[in-house]
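Asks: show me how the following folds:
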Amino acid sequence: MLSQASITKKRKRADSTSDHLNVSIYDKSPSAVGPVLATFSTLEPPKSTAFSVYAPPQRPRKDKSIDGSTNAVQAQEEEFSRRSLALAGETDTVEFYATGEAAAAQRGCRYLIGIRNKRTNTLLLRPSPLQILGRRVKALKDLVPLPSTSFSLSEQARATERMEQRAALGETFGTQKAQKALRATERDRMDVSAMEDVVGHIQESVELGTKSLPTQEEAKEISDSSRQIPKFNLDATRPEDVYKLHDIVPSSELRAVPIKDLQNAFPEQRMGCIPGPFRHSEWMKAHLERVFASGEKPSKRTLRILMYIAILLTFRAGAPRYCANRSDLEERLPGVPSIIVDGIYSRFTETVRGSSATKFTSDNAVRLLTHVFALCLRVDNFASDTALLASDLRESVTKVNPHFKLLGCKIEKLSAAEMNRLRLPAMAAEQKRAVLRVPLEFPKARARRRAAA
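Replies: This is a model prediction of the structure:
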């Protein structure tokens, strides 16, 4: 047993570390580069976005000597939090830049960032500059808005002359009802002569305005870049190079997928190791049997891909509830590292503006399924059975096929050579599959026919 004196000493030591917090302000080297406080007025960048701080060079101050001559004196280094700085960063599609509004926001106040050391129970306050960032879409920054313009009115003048002649005939030979309609049309007619002075300016502006419109190729590039699909390579010569595995799921997350229980499980227990609704998937069951029945050591990468697909679909099954309470998802995914859960939330959810709450939008749902199907294509040798996947997801084939088409797949029957390559039975020849071919072609938008008048 411990003596009363030793218990008292331990209690005093614990109290001394928990009750007293030492607060200090960092003043060793105020000019040293430190943290920057940034606020985003519209769109928040992903956590992996890199930012750089830029500052103008410090000029030496000039002092006048006794005889009136001017000498350059080396300037004393200015405090980092008070310097004129510019913060900038970018993603694949958006640029973030300093708006220049920080100076007005900092007037009359200072911002400090606190860094707490739990071991020593100290709080270090570091002065920090404030930066207010805006955003610019890369694909649209080269488009220059031009003033609106008009067109020539010669055709309209000739049409007005014909209407006047018809009105004269109607007044002379028309019925009472026709004459009433002509008078109503005359009251509603516009006086085009009032626009004669601006016709030339309007026509010139139309010609200039059409120059800023994107070409068909540029419009296609903008449309492709906004697709809710993984990063793709249009110049790929092999299907496996269209969507790189590390562009679908980060390598750090894929390496963290737990597969030890799946490797050590008996055949009848393997499906029990799959989390979420895909535990009863026929597609998953067929692929697990194929991996373990190859006669060789099971591919760890394939097992991790299959497990990651199940993890994504588990999140999809209860996304609205998991966005409100993340702990529910962690309970459904026991043993899954937090790096995977963090990655799912960062890529497939959005933060509600003005709060820290997250939501799962329709765009997020499309993006999640296209990532899942891109992984399915890799496991299926780029020819997936959409009917089987639709049955496992409890969706119709007509809802699943468009997601594969977004990835550039064609829904068609396989040739005899492809059947042999995939080692499929003859009965599968009449069944359509989603096939990814190169060169990659995305579906074209259908032109809607104008309804008949």
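Asks: CA atoms for contacts and neighbours, from now on please.
Replies: Fine.
Asks: and residue 7, how many residues sit next to it?
Replies: Residue 7 has 10 neighbouring residues, counting by other Cα atoms under 10 Å.
Asks: here is the second sequence; please produce its structure so I can put it next to the first one:
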Amino acid sequence: MSSAPSARKRKRGLSDAREADSIIIDLSGLPDTQIGPVLASFPCLTPPVNTPFEISLRDEDEGTEFIKRASTITGETGSVEFSGSINDGSDGAGSRYFLALHRPGSSKLILQPAPVYIVSRQVKAHKNFRPTEPGNSEHFQARSVLGKAFGTKKAKAAINATERNRVDVSAMEDVAGVLQDRIEEGTENLPTQEKMEDLVNAARLIPAYNADAEQPEDIYPLHNIIPEPEWAAMDRLLPMLKNAADDHARARLLPNARSDWLRRHLMLAYSSPKPKAKIAKMLIYTSMMFTFLGVARRVVPDRTTLLERLAPSPEVVVDGLLSRFTETPRGSTKPQMTSDNETNLLTHLFSLCLKVDDYATDTTLIAADLKMASTKVNGLFRSLGCTIRKLTPQDLKRLGLPDSAGQEKHAILKAPLTFPKPRLKRRA
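Replies: Now for the predicted structure:
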């Protein structure tokens, strides 16, 4: 009785060995592009057996072998989401995985290639959770604790000093309302932005202007540049200029005979048989302003010397220039020309040049006559509301200038008057 079971066991073992020797390994006959079984690895949390999963494939890889297509597998339970993806299924490197299928009683072992997904999980309740970033106070508190525990004596002293000097904001809550009321009381009388602009424009070192003018000639009225008594006093100089032998002699009759700008405009003014008296008087006055600037820029000479240097200027013109463009310091009897006086004189001179030039003045020529940098001259013209640019063909035609004049930049005044905006300093 005891030998029967062992005989049966030996027979089954021999049968199994023979069966194993006769198994044939073969690959699956499913098309390569057909979706087949997959393998999934769950390193963190294994879902219940009945959890459904779906596979999403990238449309661009259609027609490619299934195990080489980029794909994603997703599934979820009531509280957890699972997902895994394969971005590159190429088998150029690494390992390939197969699923083996063996039916009982069959001598074949079918191998089916299968992609492998490393599946991660996301708890639904924590999906939209974002950790709170620590604020400056938390950072400072943590650094203070570390500094007190491990810092040097100098670092600890600095931490203690910072803590002593820290303002307790909570202690100011009771007085915040009082401070706000006082601030409102103190600022209610402050000027508005429009009033501030008006105050700034009124303090500009330029002739008195008409901000509502609709034509350039009305922006700076003539008698805001040349007072009427001085304008009338120059009538007696007109016959002298008209009777001059030629342009060279005519220029030498005026105080400033070296100005190229003045000589050119005198020649143009007296090229016609009947020169305009208004243009001639403006040219005479610009000559006087040119000379007064050169004589009084450093040290203002006495009145007698000024009359000699500005001859044949009328006395009322010399006195007017002295009173408007110089000032006498306290405790002194000698007038002097400050930087503000000089700027004011230059802007009056330039506004008169604009009138002569039909509101398009060659700034390069003016800068050369004054021996000043073109940038400074252009800046003063901009303070009058001018734009600095080259003349267009339409401008040349309107002014009657040759095409060569379009190569030089001109200061152009147009209505309505617009002053340049102040430049804001960049933060370092």
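Asks: how alike are these chains, TM-score-wise?
Replies: The TM-score (TM-score structural alignment, normalised by the length of the second structure) is 0.63; 291 aligned residues with a Cα RMSD of 2.4 Å.
Asks: okay, helices next: where are they in the stretch 101-250 of the first structure?
Replies: 102-106, 154-173, 176-188, 199-211, 216-225, 245-248 (DSSP state H, counting those that start in this stretch).
Asks: what's the burial count for residue 24 of the second structure?
Replies: By the criterion of other Cα under 10 Å, residue 24 of the second structure has 11 neighbours.
Asks: grab the nearest non-local neighbour of it.
Replies: Distance criterion Cα to Cα, 6 or more residues apart in numbering; nearest residue to residue 24 of the second structure, sequence neighbours excluded, is residue 108 at 4.7 Å.
Asks: I'd say that neighbour and residue 21 touch.
Replies: No: Residue 108 of the second structure lies out of contact with residue 21 (Cα atoms under 8 Å); the separation is 11.3 Å.
Asks: compare these two (neighbour count), which wins?
Replies: Neighbour count, other Cα under 10 Å: between residue 108 of the second structure and residue 21, residue 108 has more, with 16 against 10.
Asks: the more buried one corresponds to which position in the first structure?
Replies: Aligned counterpart of residue 108 of the second structure in the first structure: none (TM-score structural alignment).
Asks: what do you get for residue 176 of the second structure?
Replies: So residue 176 of the second structure corresponds to residue 199, using TM-score structural alignment.
Asks: burial check on that match, number of neighbours?
Replies: Residue 199 of the first structure: 16 neighbours (other Cα under 10 Å).
Asks: for residue 219 of the first structure, same thing?
Replies: 12.
Asks: against residue 271 of the second structure, how distant is the counterpart of it in the second structure?
Replies: By TM-score structural alignment, residue 219 of the first structure lines up with residue 196 in the second structure. To residue 271 of the second structure, residue 196 of the second structure is 48 Å away according to Cα to Cα, to the nearest Å.
Asks: same question for residue 333 of the second structure.
Replies: 46 Å.
Asks: and residue 180 of the second structure, by the same measure?
Replies: From residue 180 of the second structure to residue 271 of the second structure the distance is 72 Å (Cα to Cα).
Asks: can you give me the helices in the stretch 201-350 of the second structure?
Replies: Using DSSP H, counting those that start in this stretch, helices in the stretch 201-350 of the second structure cover 222-225, 228-233, 238-242, 247-252, 260-269, 277-296, 303-309, 315-325, 339-356.
Asks: for residue 425 of the second structure, find the nearest of these.
Replies: helix 339-356 (23.2 Å; Cα to Cα).
Asks: contacts for the closest one?
Replies: Helix 339-356 of the second structure is contacted from outside by 205-207, 217, 220, 222, 225, 279, 282-283, 286, 289-290, 293, 297, 325-326, 359-361, 380-381, 384, 413, using Cα atoms under 8 Å, 6 or more residues apart in numbering.
Asks: please repeat the previous calculation with a cut-off of 6 Å.
Replies: Outside helix 339-356 of the second structure, the residues that touch it by Cα atoms under 6 Å, 6 or more residues apart in numbering are 205, 206, 207, 225, 325, 361.
Asks: how about stretch 297-310 of the first structure?
Replies: So stretch 297-310 of the first structure is contacted by 257, 278, 291, 292, 372 (Cα under 6 Å, 6+ apart).
Asks: the third one matches what in the second structure?
Replies: In this case it means residue 291 of the first structure. So, by TM-score structural alignment, residue 291 of the first structure is matched to residue 269.
Asks: so who does the alignment partner in the first structure of residue 210 of the second structure touch?
Replies: Aligning on TM-score structural alignment places residue 210 of the second structure opposite residue 233 in the first structure. Each residue near residue 233 of the first structure by Cα under 6 Å, 6+ apart is listed here: residue 242.
Asks: measure residue 373 of the first structure to residue 261 of the first structure for me?
Replies: When Cα to Cα is the yardstick, residue 373 of the first structure and residue 261 of the first structure sit 25 Å from each other.
Asks: okay, those two: which has more neighbours?
Replies: residue 373 (23 against 13).
Asks: quick one: the equivalent of the more buried one over in the second structure from residue 382 of the second structure, how far?
Replies: Residue 373 of the first structure maps onto residue 350 in the second structure, with residues paired by TM-score structural alignment. Counting by Cα to Cα, the separation of residue 350 of the second structure from residue 382 of the second structure is 11 Å.
Asks: what span of the first structure is stretch 82-96 of the second structure aligned with?
Replies: On the first structure, no counterpart of stretch 82-96 of the second structure exists by TM-score structural alignment.
Asks: now stretch 359-374 of the second structure
Replies: Against the first structure, stretch 359-374 of the second structure falls on residues 382-397 (TM-score structural alignment).
Asks: okay, buried residues for the matching stretch please.
Replies: Buried residues in stretch 382-397 of the first structure, counting neighbours by 16 or more other Cα atoms under 10 Å, are found at 382, 383, 384, 385, 386, 387, 389, 390, 392, 393.
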